[in-house]
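**Student:** sequence and predicted model, in that order:
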Amino acid sequence: MSFKQILVQAGVDKGAERRAQIAADLASRFEADLSGVFLSPAAPSVYLGAGMEAAPPAAVLKDLEDAHTRTVLANAKAARTTLERAAAGTSVDWREIEGGAPNNLVEAARTADLLIMPGPPENTREGVFAPADAVALSVGGPVIAVPDTSTATRVGRNVLIAWNGSRESARALRDALPLLTRAEQVSAVIVDHPAAARDGEQALEQFLRRHGCRSVNVQRLPEGGRPPSEVILQHAAHAAGADLIVMGLYGHSRIREFILGGVSREMLDDSPIPLLLSH
């Protein structure tokens, strides 16, 4: 089991270079093809006179549209340069797609083995970014979301699995196997709260060892009145020293987690460590 096609969302935001480095490193380690996709934003509706009592003169609109086009072209060129520089001479397949709706990125990623894209928060960035959870729910494969707060330039050498025995958790585990079997250290944590998997430590450890994972460590940790996400993130950063967290996405409905909160939502919002997401 391996990754043969790795796709990274390129851009000019502050996390673009780190995503490019992570993607290039993984492509090199797996001897995989590397592809970059740049989502070109459509011209803002104000350029077309939307919402205005009187539309601007045609000449003004054309100047605005031309300026927008020049900016998009310049950003696409800069994004491609960043990715190719990270790839260090390795051939990169390049695509530019107009529009920033999640479906545009999902469609591009469905024929890749792994997608690397920005994590939250999207509202602080320049460019076009579909929410990582929306993409991961639809793409049908693993997504590595790299948060703005991450300083990682490579992932997958020290991996932590957030395990609760759910279908989503099992899907993420299997989707991450190419990384887990090559990792130097694989840890897993079960947060001991009412929804936790019962007696899951031994079964999970056996599964990982059967697949050839090295240096496996599975622990059950007490909730201690804290949110499970806090327990996981503290363990990942301090005890495990993880560079990647593997987790299933939205065991409850996405709407319920958005309104009431939940482990998926809290991990997406709070983790400074890249997340491998799967649903």
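**Tutor:** Right, received. Where do you want to start?
**Student:** use CA for all of it now, contacts and neighbours both
**Tutor:** Noted.
**Student:** next, count neighbours for the residue lying closest to Pro41 once chain neighbours are set aside.
**Tutor:** Nearest non-adjacent residue to Pro41, counting by C-alpha to C-alpha, 6 or more residues apart in numbering: Gly99, 5.2 Å away. Neighbours of Gly99 under the rule other C-alpha atoms under 10 Å: 17.
**Student:** check contacts around Gly99.
**Tutor:** By C-alpha atoms under 8 Å, 6 or more residues apart in numbering, the contact list for Gly99 reads Leu39, Ser40, Pro41, Ala42, Val128.
**Student:** now these as TSV including secondary structure, distance to Thr81 and neighbour count?
**Tutor:** As requested, those are exported to TSV (DSSP: H, G, I helix; E, B strand; the rest coil; distance: C-alpha to C-alpha, whole Å; neighbours: other C-alpha atoms under 10 Å):
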residue	secondary structure	distance to Thr81	neighbour count
Leu39	strand	15	23
Ser40	strand	16	21
Pro41	coil	19	17
Ala42	coil	22	14
Val128	coil	18	22
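**Student:** structure B:
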Amino acid sequence: MICKTLLVHLDDSTHSAARTEFALDLARRYDAHLIGLYVVCPDMTRPFFLQDEGAWIAMHDARRDANLKTAQERFLAAAAQAGLSSVEWRAPEGSAVDVTVLHARHADLLVLGQHDPEDPSSYISRHFVEDVVMSSGRPAIVLPYAGTVHTFAQSVLIAWDGSRESARALADALPVIKHAKFVTVVTVETGPTHGEPAGIDVAAWLERHNIQAGFATAPRVSGVSAGSLLLNMLTDRHIDLVVMGAYGHARVQERLLGGMTRTMLQSMTVPVLMSH
């Protein structure tokens, strides 16, 4: 994958500015075109009692238009301040997931944000990030809502389970991790492997791409999900990027892994590069 077109999701949340700054930095790094895609939750919830429904709708539309204008001005101002001229603003109408997926398919890499339960403006739709990742056919870097991203892709953990999804994510991540100082391929013990390729084989494949990687096996702990095991490793290894496959809600693999996709999206503390 060559990153020449990046797409960052923008909304009215307090975290939109951080995503913009992160995406601008990536665009400079890859000399890429950056698309700012403004998509928010189409909240049209009306109060139970309205004396003038027309006035309420007009007020709602005015607030929506003002928010859109503010978001556009902030995005373009941040791009100008960063010295990035190849930027584009888009604010399509329609279903939040559908329009995001459509525009995402014309980009190489997406920048999305974890849902913040304390910020109502960060809610777009249920399972928004998962649906976009699994329907767009594009890799996405999901930023955590808590904390600040001080470093990125310097110490990388690759969650490897031998699945199609993890293979896709690792291939998509190559341009992002090629300058990492530390890369570790981590597998979670699930039982006898019967000679299947494991972490050491992935590390050898990465070495042929000029990426030096170590490998480790996390022992399975009864009652602890694979996602929780990986989360516990992030601080110990000073990880600043996780690379992993994304699994659907109803897939058998998702249940066997203990809902690793869901666990990471709910509890991530560092950026996660996901691909389906």
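**Tutor:** Nice, I can see it. What you are looking at is a predicted structure, and each value in this text was computed from that prediction instead of being measured.
**Student:** quick check: TM-score for this pair?
**Tutor:** Taking TM-score structural alignment, normalised by the length of structure 2 as the basis, the two superposed chains have a TM-score of 0.86; 269 aligned residues with a C-alpha RMSD of 2.8 Å.
**Student:** closest to Asn104 of structure 1 among the contacts of Gly99 of structure 1?
**Tutor:** Distance to Asn104 of structure 1, by C-alpha to C-alpha, is smallest for Leu39 among the contacts of Gly99 of structure 1, at 8.0 Å.
**Student:** aligned to Thr149 of structure 1, what sits in structure 2?
**Tutor:** Using TM-score structural alignment, the equivalent of Thr149 of structure 1 in structure 2 is Ala146.
**Student:** what is the burial count for the residue lying closest to its match once chain neighbours are set aside?
**Tutor:** Once flanking residues are discounted, Ala146 of structure 2 sits nearest to Thr269: 7.0 Å by C-alpha to C-alpha, 6+ apart. By other C-alpha under 10 Å, the residues close to Thr269 of structure 2 number 22.
**Student:** my guess is Thr269 of structure 2 contacts Pro144. True?
**Tutor:** Yes. Between Thr269 of structure 2 and Pro144 a contact is recorded at 5.8 Å, counting by C-alpha atoms under 8 Å.
**Student:** find residues that contact each of these two.
**Tutor:** By C-alpha under 8 Å, 6+ apart, no residue touches both Thr269 of structure 2 and Pro144.
**Student:** Asp269 of structure 1 maps to what in structure 2?
**Tutor:** Aligned partner of Asp269 of structure 1 by TM-score structural alignment: Gln266.
**Student:** isn't there a helix covering that match?
**Tutor:** Yes. Counting by DSSP: H, G, I helix; E, B strand; the rest coil, Gln266 of structure 2 is located in a helix.
**Student:** now it: how far from Leu143 of structure 2?
**Tutor:** Gln266 of structure 2 sits 11 Å away from Leu143 of structure 2, going by C-alpha to C-alpha, to the nearest Å.
**Student:** same drill for those two, tell me which one is more crowded.
**Tutor:** Neighbour totals were compared for Gln266 of structure 2 and Leu143, and Leu143 leads with 26 against 14 (other C-alpha under 10 Å).
**Student:** now do the contacts for the residue nearest to Ala146 of structure 2.
**Tutor:** Pro144, Ala146, Gly147.
**Student:** show me which of these are buried.
**Tutor:** Pro144 (16 or more other C-alpha atoms under 10 Å).
**Student:** mind listing the helices for structure 1?
**Tutor:** 16-30, 58-87, 102-109, 132-139, 167-175, 177-180, 200-210, 228-234, 254-260, 263-270 (DSSP state H).
**Student:** could you dump the ones you listed to CSV with distance to Leu277 of structure 1?
**Tutor:** Formatted as CSV, the helices of structure 1 follow (distance: least, C-alpha to C-alpha, whole Å):
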stretch, distance to Leu277 of structure 1
helix 16-30, 16
helix 58-87, 23
helix 102-109, 14
helix 132-139, 6
helix 167-175, 6
helix 177-180, 13
helix 200-210, 18
helix 228-234, 14
helix 254-260, 14
helix 263-270, 9
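**Student:** out of those helices, which is closest to Pro120 of structure 1?
**Tutor:** helix 263-270 (6.2 Å).
**Student:** which parts of that closest one are buried?
**Tutor:** Val263, Ser264, Arg265, Glu266, Met267, Leu268.
**Student:** same check, this time on stretch 95-103 of structure 2
**Tutor:** So stretch 95-103 of structure 2, judged by 16+ other C-alpha under 10 Å, has buried residues Ala96, Val97, Val99, Thr100, Val101.
**Student:** run a quick neighbour tally on the closest residue to the fourth one other than its chain neighbours.
**Tutor:** When the adjacent residues along the chain are set aside, Thr100 of structure 2 lies closest to Val132, with 6.9 Å between them (C-alpha to C-alpha, 6+ apart). Val132 of structure 2: 25 surrounding residues under other C-alpha under 10 Å.
**Student:** likewise the one 4 residues further on?
**Tutor:** A count of nearby residues for Ser136 of structure 2, using other C-alpha under 10 Å, gives 22.
**Student:** gap between the aligned residue in structure 1 for it and Asp269 of structure 1?
**Tutor:** Using TM-score structural alignment, the equivalent of Ser136 of structure 2 in structure 1 is Val139. Here Val139 of structure 1 is placed at a distance of 20 Å from Asp269 of structure 1 (C-alpha to C-alpha).
**Student:** could you dump the contacts of Gly99 of structure 1 to a markdown table with distance to Leu115 of structure 1?
**Tutor:** Shown next, in a markdown table, are the contacts of Gly99 of structure 1 (distance: C-alpha to C-alpha, whole Å):
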| residue | distance to Leu115 of structure 1 |
| --- | --- |
| Leu39 | 14 |
| Ser40 | 18 |
| Pro41 | 20 |
| Ala42 | 23 |
| Val128 | 16 |
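**Student:** what about the equivalent of Ala169 of structure 2 over in structure 1, distance to Ala188 of structure 1?
**Tutor:** Aligned by TM-score structural alignment, Ala169 of structure 2 pairs with Ala172 of structure 1. Ala172 of structure 1 sits 13 Å away from Ala188 of structure 1, going by C-alpha to C-alpha.
**Student:** I am finished for the moment; much appreciated.
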